[in-house]
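> sharing a model that was predicted from the sequence below.
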Amino acid sequence: MALEAELKDENSVDAPPAGTLTLARGLDILRAVGRGATNLNEVSAEANIGKSAAQRMVKLLVQRGFLRSTHGTDFSLGPALIELGFHALYQSPVPVIAKPILEELARKYQDTVHLAVEDEAQVLYVDKVPGTRGAQMRSRVGQRMPLSRTGIGKALLLDTPDRWESTFDSESPIEQAPHQTKAAFLKRMKSYAKEGIALDLEDNEPGIRCVAAPIRDGSGKIIAAISMSATNPYMPDERMKALKTVMGTTAAQISRKLGYSGKTF
């Protein structure tokens, strides 16, 4: 029975491959610090690692620049991760191709523009070009958000109606806007899928609205999305309606540069 349990554990989706447990624990420590753990007790608990093992790994990660530490505590992500993050970002063709287009879009319309991908069933922001109206938004590059709450997340889900209900259910109620019931969300997604554009009607942040559109690769698969966001006074219904064409056309422009030749907005 013990051998059977061990084999089952090794073959599970979450179990690290044989011989990589130490590496897996080091990565878990990095994720723990990334989620806000700042001392050894918090890292040990968050990463589910004993304190002595965590202390040794943290020391090595600090030496290699993957973590920062002040007086053996106050852990934060280190400069080596920043460097690798930029390399990862620009090794993907999407941010490189989209960057000048997004900058022009933000300049012309004066509002904040985002680029995001889906990662681990969440929105992951990979670029942000702030607008010039002075509105502050909590979004930032590298931040994750629930798919069902953001306009850009809804755009990433447009082609997968089989996931809509389960995605909504998997996100805790505290993450949902009070007005966004499951029935309302599913009704909106059907409409957005038909139109090819998704909206954020203060679902994610009070007073902020956005219009989002999907980006497709050469196979036609949605691989990213863009959005334009602004405060309520700058995003009345009439302007949001007009921006649907703007965002759809812009997303299609990026998609064509990625090899997509199918139907565009």
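Sure thing, it's come through.
> please make it C-alpha for all contacts and neighbour counts, starting now.
OK.
> all strands of the protein, in order?
Assignment of strands within the chain using DSSP state E yields the ranges 67-70, 73-77, 112-119, 122-129, 144-145, 198-201, 208-216, 222-231.
> point out the most buried one among those strands.
When the strands of the chain are scored by mean count of other CA atoms under 10 Å, the highest mean neighbour count falls to strand 208-216 (a mean of 29).
> residues touching it, excluding its own?
Applying CA atoms under 8 Å, 6 or more residues apart in numbering, the external contacts of strand 208-216 come out as 151-152, 155-156, 158, 196-202, 222-232, 235, 240, 243-244, 247-248, 251-252, 254-255, 258, 260.
> and here is the other one:
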Amino acid sequence: MAGDGTIGKACDVLDQVAAFQRPVRFAELLESSRFPKATLYRFLQSLTNQGMLSYDPDRQTYAPGLRLVRLAHAAWTQSSLAPIARPFLDTLSGETGETVHLAQLDSGQVLYVDKRNAAQPVEMYSQAGKVGPAYCTGVGKAMMAFLDEAELNKVISQQSFHRFTEKTLASEAALRSDLELIRSRGYALDDEEHETGIICVACPIRTPGGRMLGAVSVTGSTERMNFDQLEAWIPRVRRVAEQIAAEAQAWRFPETRPDGQKDRIQAT
């Protein structure tokens, strides 16, 4: 972002390198970069010198560096819900036999922070560490529906409304209508909106004070199940969301009272 100066620009370059999901050559980066050749090269050199990127002189490619890996691991353990939620996700996946996702919002998009595979895993877009759209995924809509109005407006303004399938909610009006329904029933559905043949139910993970922490979903394939079967798991998904929220509030994301003191609740 323009207001973030040099640090923001360097982060843009890191994002660009990571988006290729493979070692990438300078020429490939230059093709899609908003920076002039000399500027892009200078950022790549600085990031490499700092260990944020690694450079392979034989292949002449750049890739995320080990320092970045260490920082990512620290963020995963200290800031994400994943370590707290994993035992609950494993139990839910084992009970349902389906794929379970854990996600958080990141700059208006869905960041998948964990994925527990089912007994019969289904090939799908989502993987831990991947970023996906919020407006057409169950976890994304589950989180958006329970944001306060100002934050919701900001997140909606960041959506692309690209139509991935025939069922994608491809307008703000359609999304807002669905979010109203989600708020009234307490859970979200993804009816093949992001990927054809993939359906899911999702519940938000919120503290008792209403702070949005993330969302959890159970995902299946239309080849072997329908929504009646999937929706039968909603009470269990809701319970897991509550358990994760309680554990997170007790150990990592305590509520802050008006006097500045933090409430901690006993994990259950």
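Perfect, thanks for sending it. Computed from a prediction, not measured in an experiment: that's the story for all the values here.
> re the thing from before, TSV for the strands of structure 1, including distance to P17 of structure 1?
Output for the strands of structure 1, formatted as TSV (distance: least, CA to CA, whole Å):
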stretch	distance to P17 of structure 1
strand 67-70	25
strand 73-77	25
strand 112-119	21
strand 122-129	25
strand 144-145	27
strand 198-201	39
strand 208-216	33
strand 222-231	28
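> identify whichever of the ones you listed lies nearest to L23 of structure 1.
Nearest to L23 of structure 1, of all the strands of structure 1, is strand 67-70, at 15.0 Å by CA to CA.
> which other helices and strands contact that closest one?
helix 51-63, strand 73-77 (3 or more CA pairs under 8 Å, 6 or more residues apart in numbering; DSSP states H and E).
> quick one: distance of that strand to the chain centre.
Relative to the mean C-alpha coordinate of its chain, strand 67-70 of structure 1 is positioned 26 Å out (CA atoms, centre = their mean, to the nearest Å).
> now do the same contact list for the residue opposite L66 of structure 2 in structure 1 once aligned.
In structure 1, the residue matched to L66 of structure 2 (TM-score structural alignment) is P79. Residues near P79 of structure 1 by CA under 8 Å, 6+ apart: G65, F66, L67.
> please redo it, this time with the cut-off set to 7 Å
Contacts here follow CA atoms under 7 Å, 6 or more residues apart in numbering; on that basis P79 of structure 1 touches G65, F66.
> measure L147 of structure 2 to A250 of structure 2 for me?
According to CA to CA, to the nearest Å, L147 of structure 2 stands 22 Å off from A250 of structure 2.
> just give me the neighbour total for F164 of structure 2.
15 (other CA atoms under 10 Å).
> ok, now A245 of structure 2?
So A245 of structure 2, with other CA under 10 Å, has 29 neighbours.
> separation between E175 of structure 1 and S139 of structure 1?
From E175 of structure 1 to S139 of structure 1 the distance is 15 Å (CA to CA).
> my error: substitute I222 of structure 1 in the last question.
I222 of structure 1 sits 22 Å away from S139 of structure 1, taking CA to CA as the criterion.
> residues contacting the spatially most central residue of structure 2?
Geometric centre of structure 2, nearest residue: L111, 1.6 Å, by CA atoms, centre = their mean. By CA under 7 Å, 6+ apart, L111 of structure 2 lies in contact with A103, Q104, L105, G129, K130, V131, G132.
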